[in-house]
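K.L.:
Give me coordinates for this.
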Amino acid sequence: MSEISPAMRKLIHDYQFWQKSLSPDPEAINIKVDEVASKVASFYERIRKIVDWKEQHLMRRVAIERILKRRLLLRIKEQQIAEPFVFELIRGGYFPSTPIEKTKIGVIQNVLDKYIFILDNLKKIDIKDKNRGELYTDILGIAACEIEETLDPNFYFKQNALLNFVETIMRARIKIGERAQKLTEITKEEVNTQIYIAAQQALFKLDLPIISYNLIKRCYPFWNNASQGQIQEFTQNICIILEDIEKTLNHPLANKFYKIAERYDTPYLLLDDIITAN
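P.N.:
Reported below is the predicted structural model:
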C-alpha cells in the first residue's frame, strides 16, 4: 500500500478539525431570533437546497453588501452598527444553519471599523485610473467577504483546506516551459499565485471580490487582525494594492493555469465528498 502524502495527511487533519468545529460550544451564548425570523430562515434553507454553491454564497454576500451599504449611508459618525447589522442578517435568514455567538458582534464591529476607516479616507487618496464610486464598490465587496467569513468561519476553513491541498499538488506538477518563462518573465511566486487563483476559479467558481479578498490575506497575513497603523498604511496604498490584484488576475498565463486546474476539479471535489462523508 502506498504511503499517504504529507499534503493528503494535512487535508485529512484539516477536515477532521473542521468536523469537530461543527459541534456547538455548549457554553456559548448564541444570538436568537424570533419566530417570524425562524420561518424566514426555514424558507431560505429550502431555497438553498435548489441552488448551487456559488448561487447560495453569492446570494448571501450580495445581501451582506446591500445591507452594509445601506447602514453605512444611514450611519451617524462613531455609531456602532454591528449589532443591528448582524441581527438583520440573521432575521433575513442568511445564516440559517450557522449558530452565531454573541461575541461575534464585537468582532464584526472591528471588521466594520476597519473598512469604514478605509472608505472614510478615500477622499484623501489620489485616485488615478478608477473613480471613487468604483473603488468604493470594490472595497465594499471585499468587506462583505470578510464579514461572511467571520460569521461562518467553518465553511471557509473547509474550503481553504481543499484549496491549499490542490495548490500544493499543482505546484509539484506544473512546470513552466523555457519559452513561456522568457516571454512572460514569470517568477516562482507568480506561478504559485496563479495556481492559487486557478484553483479557486476551477474548484469553486469564486468571483472577483472573494478572490481579491483571498489575495489580500495571502499578501498581507496580518489583515484579519491588522493594527491601526497597518490599516492606515494599507489605506494609503489601496489603489496600488487593487491595481496589483487586477494585474495578477489578468496575467498573460492566467487562462492556461485555469485550464490545467479545470482538468482536475472533478476528482478533487469527489475527494472532498469522500473525506467529508468519512
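K.L.:
Please count neighbours and contacts with C-alpha atoms only from this point.
P.N.:
Will do.
K.L.:
Residue 197 reaches residue 211, doesn't it?
P.N.:
Yes - counting by C-alpha atoms under 8 Å, residue 211 is a contact partner of residue 197 at 7.0 Å.
K.L.:
Tell me which of those two has more neighbours.
P.N.:
Just comparing residue 197 and residue 211: by other C-alpha atoms under 10 Å the higher neighbour count belongs to residue 197, 24 against 21.
K.L.:
To compare with the earlier structure, here is another sequence to fold:
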Amino acid sequence: MAQLSQPIQRILEAYLRKLPQENYGKDEPKIKVHAAISRLAFVYEKIRNAIDYQDEHLLRKNAIERMIKRRLYTEEKRTQLGRLLLSELIRGRYLQNKAIPERLINDVDGIISRYLGLFDSIAPNRLTKERKRASDWLLSVLSTEIEHFLVPPIREDALVEAMYGVIRQDVDLAESISDPEERDLQVYIAIHRALIRSDNAIIRYHLVNHYLPGWRQGNPRDAQEL
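P.N.:
All right, here's what the predicted structure looks like:
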C-alpha cells in the first residue's frame, strides 16, 4: 500500500482530531439565552444574511464585528462585553444555545482587552477618516481572532497548509516578486482566498500573526508595532 504524503497525512489528522468544542465538559456551566428572544434574533440575522450571502464562518465573523462595533466607543457598553457578545451570537444562532461554557466569557474578554488600548489610541476623541480606516482595520482583526477562538478552523487551516506545501515550489513569480519570503506569502494568501474563501479581514489576521507572532500572547513590543 502506497504511503500517504505528509500534506495528506496532516489533513487526515486534522479531520480525525476532535474539535475544541467537542471537548467541552457536559457538566460545566453553559451560556443560556431565552428561546423566544433567540427566535426573533435568528429571524433578523437570517434576513440580513440572505441579502448578503457569504460562507458560514464569514457570516459569524461579520456578526461579531457588527456586535462589537455597536459597543466599542461607549464606555459603559464595554462592561461585560464578552458575555454580551456570546449571548448575542447564540441568539443569532451563530453559536449553539446551552453549549458554550461560561468560562469562555473571560477568554473573550481577555482577547478584547488586548485591543481596547489600541482603539483608544486611534480615536481618543473623534474619528477622522484616517482614524476610522485604522479602527475598522483593527476591528476586523479582532473579530477574526474571536471567531477563530470560538470556532477554530483546524480543518480549513490544514487544507491551506497542505496545498501551500504542495505548490509553493512550483509557483514561479520570479519576474514580479524577487524576494522569496514575499513570494511565499503571496502564494499563501492566494491559496487562502481560492481554497477557503478567506476575506481581507482573515488575511489581515494571518499577516499580523506572521509579522507579530507574540501579539496574541500579549507581547507589549508587538502591541507597539501593531
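K.L.:
Pull the distance from the helix ranked longest in structure 2 to the chain's centre.
P.N.:
Looking across structure 2 with DSSP state H, the single longest helix is helix 129-150. Distance of helix 129-150 of structure 2 from the chain centroid (C-alpha atoms, centre = their mean, to the nearest Å) equals 9 Å.
K.L.:
after that helix comes which helix or strand?
P.N.:
The element immediately downstream of helix 129-150 of structure 2 (helix or strand, assigned by DSSP states H and E) is helix 154-167.
K.L.:
which residues of structure 1 does that next one align to?
P.N.:
Using TM-score structural alignment, helix 154-167 of structure 2 lines up with residues 157-170 of structure 1.
K.L.:
mean distance, the matching stretch to its aligned residues in structure 2?
P.N.:
Stretch 157-170 of structure 1, aligned to structure 2 and superposed, deviates on average by 1.1 Å (mean C-alpha distance after the TM-score superposition for structure 1).
K.L.:
Need the counterpart of residue 204 of structure 1 in structure 2.
P.N.:
By TM-score structural alignment, residue 204 of structure 1 lines up with residue 196.
K.L.:
measure its match to residue 46 of structure 2 for me?
P.N.:
Going from residue 196 of structure 2 to residue 46 of structure 2 by C-alpha to C-alpha, to the nearest Å gives 22 Å.
K.L.:
same check, this time on residue 216 of structure 2
P.N.:
Distance from residue 216 of structure 2 to residue 46 of structure 2, by C-alpha to C-alpha: 32 Å.
K.L.:
so who does residue 88 of structure 2 touch?
P.N.:
residue 67 (C-alpha atoms under 8 Å, 6 or more residues apart in numbering).
K.L.:
Check residue 32 of structure 2 too.
P.N.:
87, 97, 98.
K.L.:
Which residue is the nearest non-sequential neighbour of the first one?
P.N.:
Leaving out its chain neighbours, the residue that sits closest to residue 87 of structure 2 by C-alpha to C-alpha, 6 or more residues apart in numbering is residue 33, at 6.5 Å.
K.L.:
returning to what we had before: lining up the contacts of residue 32 of structure 2 with structure 1, which overlap?
P.N.:
Retained in structure 1 (both residues aligned by TM-score structural alignment, their matches' C-alpha atoms under 8 Å) from these: not a single contact.
K.L.:
Sort out which of the residues you listed are in helices and list them.
P.N.:
residue 87.
K.L.:
Let's see the PyMOL selection covering just the buried ones among the contacts of residue 32 of structure 2.
P.N.:
The following PyMOL command selects only the buried members of the contacts of residue 32 of structure 2, with burial defined by 16 or more other C-alpha atoms under 10 Å:
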select buried, resi 87+97
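K.L.:
Just send the contacts of residue 32 of structure 2 back as JSON lines, with distance to residue 152 of structure 2 too.
P.N.:
JSON lines is the format used below for the contacts of residue 32 of structure 2 (distance: C-alpha to C-alpha, whole Å):
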{"residue": "87", "distance to residue 152 of structure 2": "19"}
{"residue": "97", "distance to residue 152 of structure 2": "18"}
{"residue": "98", "distance to residue 152 of structure 2": "19"}
